[in-house]
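Asker: this one's structure only:
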């Protein structure tokens, strides 16, 4: 297909398509003549993935490029792809305090979780602890065990969602497809949780504070 058709089918402007190609996010099309390039269905699928990472996942273009490069690198194990995807997600603007980092590490160790010191979640957790302290609400840390239990359930669901693709790659299947599954599950999974949490909060609030609303007497 020509770039105009690719633009129409993907909803992405031709200028953006050319930009993604220049930045290495989108493979170049096939030159078929002077000033003429053809694109395939694979380009359309890749473009939709790019837009999902940027528009829905909220990744900057540079971060999306790193994630896509990890997908494309056949020598990158899937664990490294996961780490790259996690690191690409938005991080605290200011580095957390050493004291909160220690508290985060102690909390993780206390739960028996196996997480390396470079896991970006430690910095995010420490940043939240700092923010609570800044507004005088360190008491909110009491909710951490409940959130951690929920995080365990979510993490297992994450792995269940990608396990088939991952096991397939380890036994000679499509490694790129498995890597893409890991990335989509990680990046879009964060936004999925935000959406579900908002809905669940309204539901929990209604059940707790308006238990008889809508029920016939």
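Answerer: Yep, it's here. Owing to the predicted nature of the structure, the values given are computational and were not obtained by experimental measurement.

Asker: hey, let's count contacts and neighbours off CA atoms from now on
Answerer: Fine.

Asker: residue ranges for the strands of the chain, please.
Answerer: 30-33, 36-38 (DSSP state E).

Asker: nearest to residue 72, of these?
Answerer: Closest approach to residue 72 among the strands of the chain is made by strand 30-33 (18.7 Å; C-alpha to C-alpha).

Asker: in the closest one, what counts as buried?
Answerer: By 16 or more other C-alpha atoms under 10 Å, strand 30-33 has no buried positions at all.

Asker: hmm, back to that, so which of the strands of the chain is nearest residue 108?
Answerer: strand 30-33 (49.8 Å).

Asker: elements contacting that closest one?
Answerer: strand 36-38 (3 or more C-alpha pairs under 8 Å, 6 or more residues apart in numbering; DSSP states H and E).

Asker: for the strand it packs on, which helices and strands make contact with it?
Answerer: Using 3+ C-alpha pairs under 8 Å, 6+ apart, strand 36-38 is in contact with strand 30-33.

Asker: next, the one to line up against it:
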């Protein structure tokens, strides 16, 4: 679905890193992209678990978030949807009014033996979106594009809260992190939004905003990329 803000708009591009461990020098993330922000890995992680786990993250348009995390080893599925509001208002038309309380979000099912929750958060903060943009992301504006984490258990909440505090002390960004820890159920978005980037690689929005993020991820975290 063509978004009104999809074409020819300036804004922050994707972030990239030269390596996955420790602090690394900034590089350009692609056409129109700003220099990367170097951030450390989280100092704590969710306790080891058996069986697949679920993570729900919001960081702007779900097309790009989905496109990045589909590339991550250990992530078994990524679903685009809405989080933070009610089932009755979980439709694209209603969410776009910014009166539902929903954020565009993704729900990941991942294998914690392959990729940890804290590693997913590192990708989220370093590549998938800009955590300093309040109620917007790149060309998209409004609360539905906010930066928010929806922990699925107390362990995730503890790790997410600690990591935001840790990153805030690094001074890695010129502006403060605005990512919020929120509660709320996740609701699957309409079929046309699922796997959008993979099904529409030539879409102008995907080419301008999301392909650079995917390229940045693959360059920054080669050991984590499929």
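Answerer: Arrived safely. It should be emphasised that the depicted structure is a prediction, and the values quoted were computed from it without experimental measurement.

Asker: TM-score of the superposed pair?
Answerer: Put the two chains on top of each other and the TM-score (TM-score structural alignment, normalised by the length of the first structure) is 0.24; 90 aligned residues with a C-alpha RMSD of 5.8 Å.

Asker: that older thread, using TSV, lay out the strands of the first structure together with distance to residue 188 of the first structure.
Answerer: Shown next, in TSV, are the strands of the first structure (distance: least, C-alpha to C-alpha, whole Å):
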stretch	distance to residue 188 of the first structure
strand 30-33	30
strand 36-38	30
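
Asker: for residue 110 of the first structure, find the nearest of those.
Answerer: Going by C-alpha to C-alpha, the one of the strands of the first structure nearest residue 110 of the first structure is strand 30-33, 54.8 Å.

Asker: my read: residue 107 of the second structure touches residue 75, true?
Answerer: No: between residue 107 of the second structure and residue 75 there is no contact under C-alpha atoms under 8 Å: 10.4 Å.

Asker: A strand includes residue 54 of the second structure, no?
Answerer: Yes: judged by DSSP: H, G, I helix; E, B strand; the rest coil, residue 54 of the second structure forms part of a strand.

Asker: the residue lying closest to it once chain neighbours are set aside and residue 95 of the second structure, how far apart?
Answerer: Nearest non-adjacent residue to residue 54 of the second structure, counting by C-alpha to C-alpha, 6 or more residues apart in numbering: residue 109, 4.6 Å away. Distance check for residue 109 of the second structure against residue 95 of the second structure: by C-alpha to C-alpha, to the nearest Å, it reads 24 Å.

Asker: between those two, who's got more neighbours?
Answerer: Ranked by neighbour count (other C-alpha atoms under 10 Å), residue 109 of the second structure and residue 95 place residue 95 first, with 21 against 17.

Asker: scan the first structure for its longest helix.
Answerer: Under DSSP state H, the helix in the first structure containing the largest number of residues is helix 175-209.

Asker: buried sites along that one?
Answerer: Buried-residue list, helix 175-209 of the first structure, by 16+ other C-alpha under 10 Å: 175-190.

Asker: give the contact list for the closest residue to residue 55 of the second structure other than its chain neighbours.
Answerer: Spatially, and ignoring its direct neighbours in sequence, residue 55 of the second structure is nearest to residue 108 (5.2 Å; C-alpha to C-alpha, 6+ apart). Contact partners of residue 108 of the second structure, counting by C-alpha atoms under 8 Å, 6 or more residues apart in numbering, are 54, 55, 56, 69, 75, 76, 77, 78, 79.

Asker: can you give me the neighbour number for the fourth one?
Answerer: Spelled out, it's residue 69 of the second structure. Residues near residue 69 of the second structure, counting by other C-alpha under 10 Å: 24.

Asker: wait, it touches residue 76, no?
Answerer: No: when contacts are counted by C-alpha under 8 Å, residue 69 of the second structure is not listed as touching residue 76 (9.6 Å).

Asker: and the helix of greatest length in the second structure, what other elements does it pack with?
Answerer: In the second structure, assigned by DSSP H, the helix with the most residues is helix 154-168. Counting contacts by 3+ C-alpha pairs under 8 Å, 6+ apart, helix 154-168 of the second structure packs against helix 117-123, strand 180-181.

Asker: which of the ones you listed is buried the deepest?
Answerer: Compared across those, helix 117-123 shows the largest average neighbour count, a mean of 20 (mean count of other C-alpha atoms under 10 Å).
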